[in-house]
Every structure is written in C-alpha cells, then in structure tokens.
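Asks: structure, please.
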Amino acid sequence: MDYRHLGRSGLVISEIIYGNWLTHGSQVENDAATACVHAALDAGITTFDTADVYANTAAETVLGEALAGQRRESLEILTKVYWPTGPKGHNDTGLGRKHIMEAIDGSLQRLQTDYVDLYQAHRFDVTTPLEETMSAFADVVHSGKAHYIGVSEWTADQIRAGAALARELKIPFVSSQPQYSMLWRVIEEEVVPASAELGLGQIVWSPIAQGVLTGKYKPGQPLPEGSRATDDKGGSNMIARWMRDDVLERVQGLTPVADELGLSMAQLAVAWVLQNDNVSGAIIGASRPEQVTENVKAAGVRIPAEAMARIDEVLGDVVERDPARTKQDMPRKRAVA
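Replies: I've put the predicted structure just below:
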C-alpha cells in the first residue's frame, strides 16, 4: 500500500480507501462485510469511508463493529452528513446546525469512536445559509469530534465559498469527494483546479464506474447473475447510465491495455484515477474479501503516458466531461419523508 497526504493537510491516508456504500447493512451479510474490512486491513488499507445515510445508518454500525479492537490512532475514519436518516423527518436531513450537531453524535456512537478523522458534507444544502453550515462544522472540529472537514459533489464555486469561510473560522477544510473515473471526468475542468489552488485533495468514489470498467458487462449479453446491474436495492439505478452498448463496447476495447500492463480491468481503472496528482485516494467497495485483495494491487502503479493516451482514444466520446453535470445532479431542495 502507498500513502498520500490529503491535499496540503498533514493528514496521511492510504491511497486505496475502503468504502461501504451499497454493501454493508444492505447487500451483504455482516459476516461478509467484516471479512472485507479485515481483508482491507491485511492489505494495508488504513482509511475507511462511510456515511450516516448508507443503509439508513446500518453501514456505520457494521463498520464500527468490524473495526472494533483495532488501534484507533492507526486508522482514518471518514463519514458524511446531509441525506435523510432515521425516521427522515424535516430536521433529520440537510446541513442545518441542528442536524449536523445531532448527526455527528449519532455517527460517533455507531462507529464506536470518540472522533472521526474527516467529516464531510455529503451534498450542498441549497436551503441552509452556508455560514450556518460552516459554523456548525467549526464547532464539531473545535469540540474534538472531527479533525478535518470536507465536502462531496460540490461545485468549484461552492468549494471556494466554503474554503473562504473555513479560513475565517480557522478550521481545516481539506477534501472533496466526487465521482471520478475513466468514464466520468466532470471534475477535471473546474473542481480539480479550484481544489489544487485551495489545497484540497480529491477522495474519489466509483473509480470502476459501478463495476462497468471491470469489463464484466458485455454488449448484447445477459447481465451477470448477482451483479450490481441486477440489484434492486439501488445498485441497478446507479449503474444504469453506463449500461449502453456503445459504452460497453468501448470498455471492452480496454482489455488489451490492461493485459499489456499486467493489470486486471478493475486494477487499471483504480490506477487510472490515481494518476491525477490532485487525487489523494480512491474508494473501493467489495462484497467479497478477494475483491479487496485484487483491487488493492492498483496501489503504486504508474501507467505510462502512451497507455493513458490509448485509453482516451479507446473510450472516445462516451466519456462525460461536462463540468455542469455536478450542479445538474445536485439536489434542488432537501429530501424529507
């Protein structure tokens, strides 16, 4: 395993991060989830990403139990707040002060820890003044319940505004957690330059594009049994944008590139995002321990420039690059029950 600073902060994280979205507390049994976490630890992963909304708080509980007994100082635990949780009432969501202050206490209890290393705004809350949100985050940090703060799926302008307030409040705003993969590059034009200027690092999710970049989905062929594309608990909805024959055909064209580099398709995809200097870590998920063992082999891989160029040529115009997609996909209002 290789390790990187999170942006320009003093926090060092494993460049492969274990995340438990769409798996723990929902898609896989707790024993299997624990086995995956232990496989991650065995592989040198020290950084674990979750969120209170995953499986409506159950994912945090599963992760906390799986990490019980580990030396806390040797781990970096990341979680997030924004989406509705619990009974999903009108104050069980968003980035208002009341919800943030209550949500952090719930997360700490479920994770069985006194603090998280990084507390992240899971989306931008258009219904709450940013000053209120950042002030609440400042109190979370100053109370010792989180060491650093970050955001997920914020636009470049929102990141700049948040960073300005963080400086005034004297809190370490250090990261952005966007979707990023060979197929989804919407952060490259605006978010990455803004983050680099401000000292933020990217913690990217879905580097394998929900499994599409493994190459297991073949154009015109039946979906693999038990795959994310067949999952009726949310997985199939997330992967739907890539399940087009033109995309799947282009992805198959990456196989020779992976073969020549001695990598699996999944390893190639994870290694690809790590070539971006502003990426501090890539989140992988798993339903089986062997998936963790294989995907961590992307750590430390350097892809030659000619191979990077071939990847661009193979994928061509199926790559999404429009920076406006971040704002377009943003919630227009708070989600409540």
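Asks: contacts, neighbours, all on C-alpha from now
Replies: Noted.
Asks: what residues of stretch 167-186 count as buried?
Replies: 169, 171-186 (16 or more other CA atoms under 10 Å).
Asks: report how many residues lie close to Ile203.
Replies: By other CA atoms under 10 Å, 28 other residues sit near Ile203.
Asks: return the subset of the buried residues of stretch 167-186 lying in strands.
Replies: The strands in this structure, assigned by DSSP state E, contain 173-176 from the buried residues of stretch 167-186.
Asks: got a markdown table for the residues you listed, with distance to Gly262 too?
Replies: Putting those into a markdown table (distance: CA to CA, whole Å) gives the following:
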| residue | distance to Gly262 |
| --- | --- |
| Phe173 | 38 |
| Val174 | 34 |
| Ser175 | 32 |
| Ser176 | 31 |
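Asks: now the other sequence, so there's something to compare against:
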Amino acid sequence: MPTRSLAGGGPIVSTLGLGTMTFGVETPEEEAHRQLDLFVARGGTFVDTADVYGGGASEEIIGRWGRRRGGLGDLVVATKGRFRPPPGSHGASRRGLVRAVEASLRRLQVEAIDLYFVHGWDRHTDVAETLATLQDLVRAGRIHHVGWSNLAAWQLERIVSTARAGGLPAPVALQPQYNLLERGIELEVLPCCLEAGIALTPWSPLGGGWLTGKYRADVRPSGATRLGENPARGVEAYDLRNTERTHVVLDVLRAIAERHDRPMAQVALAWLLARPGVASVLVGARDAQQLDANLGAADLVLADEEVAALAEVSAPGLPAYPYAFLETWSQLDVWRRLGT
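Replies: Have a look, this model is predicted:
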C-alpha cells in the first residue's frame, strides 16, 4: 500500500487508514482482530481510534490485539480525547487531557501514542492551555505528534497562530468529515490546512454508505446496515441525504466504477485520495470482507478527467457572498487549486 507523510515532520502513514469506531459496538472483538490482521497483511500501517469509541472498548481491543502479536511498534496508532473528561474537568483542559491520555495509554497497552487528536474545540478552555498541555505530554514521551478533529477554520487558525507564537505543538494532521457528498470543508477549512501545511485524514469517506450505491431513492433502507437499523442516524441520515444532488453524484460515480470494473466505494475513495492535502483516508467496516473490498482502492488511480467529472458533479456551489463575489474577481485562487 502506498504511504504519505503527515505535515511538519509527522509520521509516514499508509494512504488508507483503518478506522475502528465499530470495534466493540457493531464489530465483536474476534472480528475486529480479523480486520486488524487483514489490514496489516495488505500493507496498512495507520490505525485510528478514540477514547469514546465503544466507551473505550475500541482501544482495549486494539491493545489486546497488539499484545497478542508482540506490540504495535510497526504501526502508527492514533487516538483522540476530549469528550470523556473526568468529573470536574472540561474536555481539553490540562486536567482533562492528562487523564484522558493516561487512560488511553492503559487501554492501548503502549508507552506512547504516535498521533494524538484533540477530538474537537473546547470553548471553556483557553487553547493556549490545551497546547501547553500537549507540549508537556510530548516532552514526557507520552505522545509523539498532535492533531485536531472537527474544527471550523477560525478555530484551526487560532490553534496554528497560538502554537507558532508560543513555540507550542502545531497540528500535523486534521481529521474532518470529507467525501463526495460533504465538501463543506473546502470553503475555509481545507484552504487553511493548505496554507498551514497541515495534512488531512478524513473520516466518513463513503458518506455513511451512500457512496457504495446500496441506498435507493424510492426504498427506505432496512436490514443490517447503519441506515437500515437507524434511518435517522447522524450526518448520513436517509431523509437528509436522499436528494436529487446525491443521486446525480451516484450516477456519475457508478459510470466511472463500471468503466474500471471496480466497486463504487473504491472509486469514491480514490477520488478523495486525489484531493489536495489528503494524506490518508480512514476506512471502517463491520467485517473483514467489507474491509477487504475497500482496501482495493489503494491501487486505483483515476484519470484526470474522471477526478474532474466527480468534482464537477458533486460541487456544492459557492455562497453568494463573500465566496462567489471574491471568485468573480479572481481573489480565491484556492478553488482552482482544488479543481472545483
């Protein structure tokens, strides 16, 4: 599997990372271990989890798998903290993060976390306190590199400017939602990352299953799928995403997949890997068979015109002001860099 470097001297990771949000929830431990074995056998090196996945069960499952195989030293393991603060603490405060890191280390059974993501902005904590805490954890050898997830652009800019001014750890990666059906980060967040040299490791690259082609406009999902079990689930909810735009995108995606004789999911993943700033795309699955199919995207390279066709059909358009106004006067060069 190809590899890419994260920003700022960050680790080298496989272009497809294993997302483990299902571990201990939808995926039992034995099946999770099969996924991890398969992922490593296929050349994967980047495993992503969080302290809130399964209430800590995902980290524990990875830790037991690592102990069984003699350690996790050949992999880049990322986890996140912010949303499980101890009583009396805010999530990104010094007290909250130190305890979160120590708990994750115990569950993962490692001495250090390769890449630690702050899982979201904490309006109750001065970002300088968060960054100083992360610096102390780096100096103590408890974490190696720092990332952030689920930010607005002004929050990311505040983090970057505070880090630079104070000599504090700047993020080597940002983990946002990004896919053919959700391109909102391209308005501000992605340009901010490109300017700051921050790599992206997107989550939900298949739009909650929509980009696999398994959901239809005239049939509500049912059965053992995320939307089949809960059609109102999260950002990929059936009534939210069952739009004309979605099905136009799916039509173009299906045509390109047929041209390559590949599943639609692989084409959607390959498109995302071709976007500027993207270092590794997180793929998650309920079982090893589903994971195996998605990992086939690692060697799929789309033609330039195919990448452009998907970008054009999925383009959400620019709000009239200030984006379209500025683009009219050629003041948003980033849109040309993105191929939008």
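Asks: mind checking the TM-score on these two?
Replies: In this superposition the chains share a TM-score of 0.87, using TM-score structural alignment, normalised by the length of the first structure; 316 aligned residues with a CA RMSD of 2.2 Å.
Asks: circling back: closest one to Glu29 of the first structure out of the ones in strands among the buried residues of stretch 167-186 of the first structure, please.
Replies: Ser176 (30.1 Å; CA to CA).
Asks: give the contact list for the closest one.
Replies: The contact partners of Ser176 of the first structure, taken as CA atoms under 8 Å, 6 or more residues apart in numbering, are 150-154, 195, 200-204.
Asks: try it again with 6 Å
Replies: If a contact means CA atoms under 6 Å, 6 or more residues apart in numbering, then Ser176 of the first structure has 150-152, 202 as its contacts.
Asks: where's the alignment partner in the second structure of it relative to Pro316 of the second structure, distance?
Replies: Here Ser176 of the first structure is matched to Leu174 in the second structure, going by TM-score structural alignment. Going from Leu174 of the second structure to Pro316 of the second structure by CA to CA, to the nearest Å gives 22 Å.
Asks: break down the stretch 1-150 of the first structure into its strands, ranges please.
Replies: 3-5, 12-14, 16-19, 47-49, 76-81, 116-121, 146-151 (DSSP state E, counting those that start in this stretch).
Asks: redo those strands as CSV? Include mean neighbour count and distance to Glu306 of the first structure.
Replies: Converted to CSV, the strands of the stretch 1-150 of the first structure look like this (neighbours: other CA atoms under 10 Å; distance: least, CA to CA, whole Å):
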stretch, mean neighbour count, distance to Glu306 of the first structure
strand 3-5, 17, 25
strand 12-14, 21, 27
strand 16-19, 28, 24
strand 47-49, 24, 31
strand 76-81, 24, 35
strand 116-121, 24, 36
strand 146-151, 24, 33
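Asks: which stretch among those strands comes nearest Ala240 of the first structure?
Replies: Using CA to CA, the strands of the stretch 1-150 of the first structure put strand 16-19 closest to Ala240 of the first structure, at 20.7 Å.
Asks: next, the mean deviation of that closest one compared to the second structure.
Replies: Compared with the second structure after the fit, strand 16-19 of the first structure shows a mean deviation of 0.4 Å (mean CA distance after the TM-score superposition for the first structure).
Asks: which residues touch the residue nearest to the spatial centre of the first structure?
Replies: The first structure has Trp205 as the residue nearest its centroid, 3.2 Å off, counting by CA atoms, centre = their mean. Trp205 of the first structure makes contact with 179, 283, according to CA under 6 Å, 6+ apart.
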